[in-house]
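Student: structure for the following, please:
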Amino acid sequence: MKRIAQIMYLNKDKYQEYQTRHENLWPEMKQALQAHGATNYSIFLNKDNGELFAYLEVPDEKRYNEIAKTDVCKKWWHYMAPLMTTNEDESPKTLDLEELFHLK
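Tutor: Got it, this is the predicted structure:
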């Protein structure tokens, strides 16, 4: 199982809207995440600066990355783009973190 950790950047005035949208995650988006192997997915907010820390586990990182090609993922990115820092394709701008320690 591969553990993935990333930092994303939320606009400071959009904290509540971001949380509301995730509390109402589209069933088709949840299904796509699960179909691409995502489990144990959590997102945490640093209210001081708008940084989001995302953590998830996947059995196959290549398979998980294929979600970016799906229509529902692109639609979700478009829906979320006004709330956060994004790339030109509206995907969230992310900083991938390297795992240095894991207590088993």
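Student: only C-alpha atoms for contact and neighbour calcs from this point on.
Tutor: Fine.
Student: enumerate every residue touching W76.
Tutor: With contacts taken as CA atoms under 8 Å, 6 or more residues apart in numbering, W76 has the following neighbours: M29.
Student: point me to the helix or strand that includes the nearest residue to T39 once chain neighbours are set aside.
Tutor: On the basis of CA to CA, 6 or more residues apart in numbering, the spatially nearest residue to T39 that is not a chain neighbour turns out to be E57, at 5.2 Å. Under the criterion DSSP states H and E, the helix or strand holding E57 is strand 51-58.
Student: which outside residues touch whichever helix or strand comes after that strand?
Tutor: The helix or strand immediately downstream of strand 51-58 is helix 61-65, counting by DSSP H and E. Contacting residues not belonging to helix 61-65 are listed as 2, 33, 36-38, 58 [CA under 8 Å, 6+ apart].
Student: how about this one, so we can line them up?
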Amino acid sequence: MQRYGMVIGVRPEKIDEYKQLHAAVWPDVLAMISACNIRNYSIFLKEPENLLFSFFEYHGEDYQADMAKMAADPKTQEWWSVCMPCQEPLETRGEGEWWATMEEVFFHA
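Tutor: A predicted model of the protein is given here:
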């Protein structure tokens, strides 16, 4: 199992919309998240900085293949097309990233 933390900005005028979207995530999107071996997925909001922090555990064998599977899914693509206008990627994110990945520096189980 691997843990991932990521961060992205959220446009202040889109915070309410983003919250509403995530209060009722589409069932097909939730099913794809599970099918791609992601568990314990959370997104947190930090205001007034307007940052979203996501955390999830990956329980599969091939993270890149599972992420490619998710990215190829038409319903997930549609979901992203609704959510992405709410988000504001960090300028310091890595090449090819939308959400900036973060280094885990501490864990206690």
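Student: isn't the residue nearest to T39 of structure 1 right next to K2, touching?
Tutor: Yes - taking CA atoms under 8 Å as the definition, E57 of structure 1 is a contact partner of K2 at 5.6 Å.
Student: neighbour count for these two, which is higher?
Tutor: Here E57 of structure 1 and K2 are compared on neighbour count by other CA atoms under 10 Å; more neighbours surround E57, at 18 against 11.
Student: if I pick the more buried one, what's in contact with it?
Tutor: Residues 1-4, 37-41 are the ones in contact with E57 of structure 1 under the rule CA under 8 Å, 6+ apart.
Student: of those, which is the most crowded?
Tutor: Highest count within those by other CA under 10 Å belongs to A38, 24 neighbours.
Student: return the distance of it relative to D13 of structure 1.
Tutor: Counting by CA to CA, to the nearest Å, the gap from A38 of structure 1 to D13 of structure 1 is 29 Å.
Student: same check on E28 of structure 1?
Tutor: The span separating E28 of structure 1 from D13 of structure 1 equals 27 Å under the rule CA to CA.
Student: please enumerate the helices of structure 1.
Tutor: Under the criterion DSSP state H, structure 1 contains helices at 15-23, 27-35, 61-65, 71-80.
Student: out of these, nearest to L95 of structure 1?
Tutor: Taking CA to CA as the criterion, helix 61-65 is the member of the helices of structure 1 that comes nearest to L95 of structure 1, at 15.1 Å.
Student: count of residues packed around the residue found closest to I33 of structure 2 once you drop the neighbours it is linked to in the chain?
Tutor: Excluding the flanking residues, the one nearest I33 of structure 2 by CA to CA, 6+ apart is M70, at 7.3 Å. By the measure other CA under 10 Å, the count of residues near M70 of structure 2 is 18.
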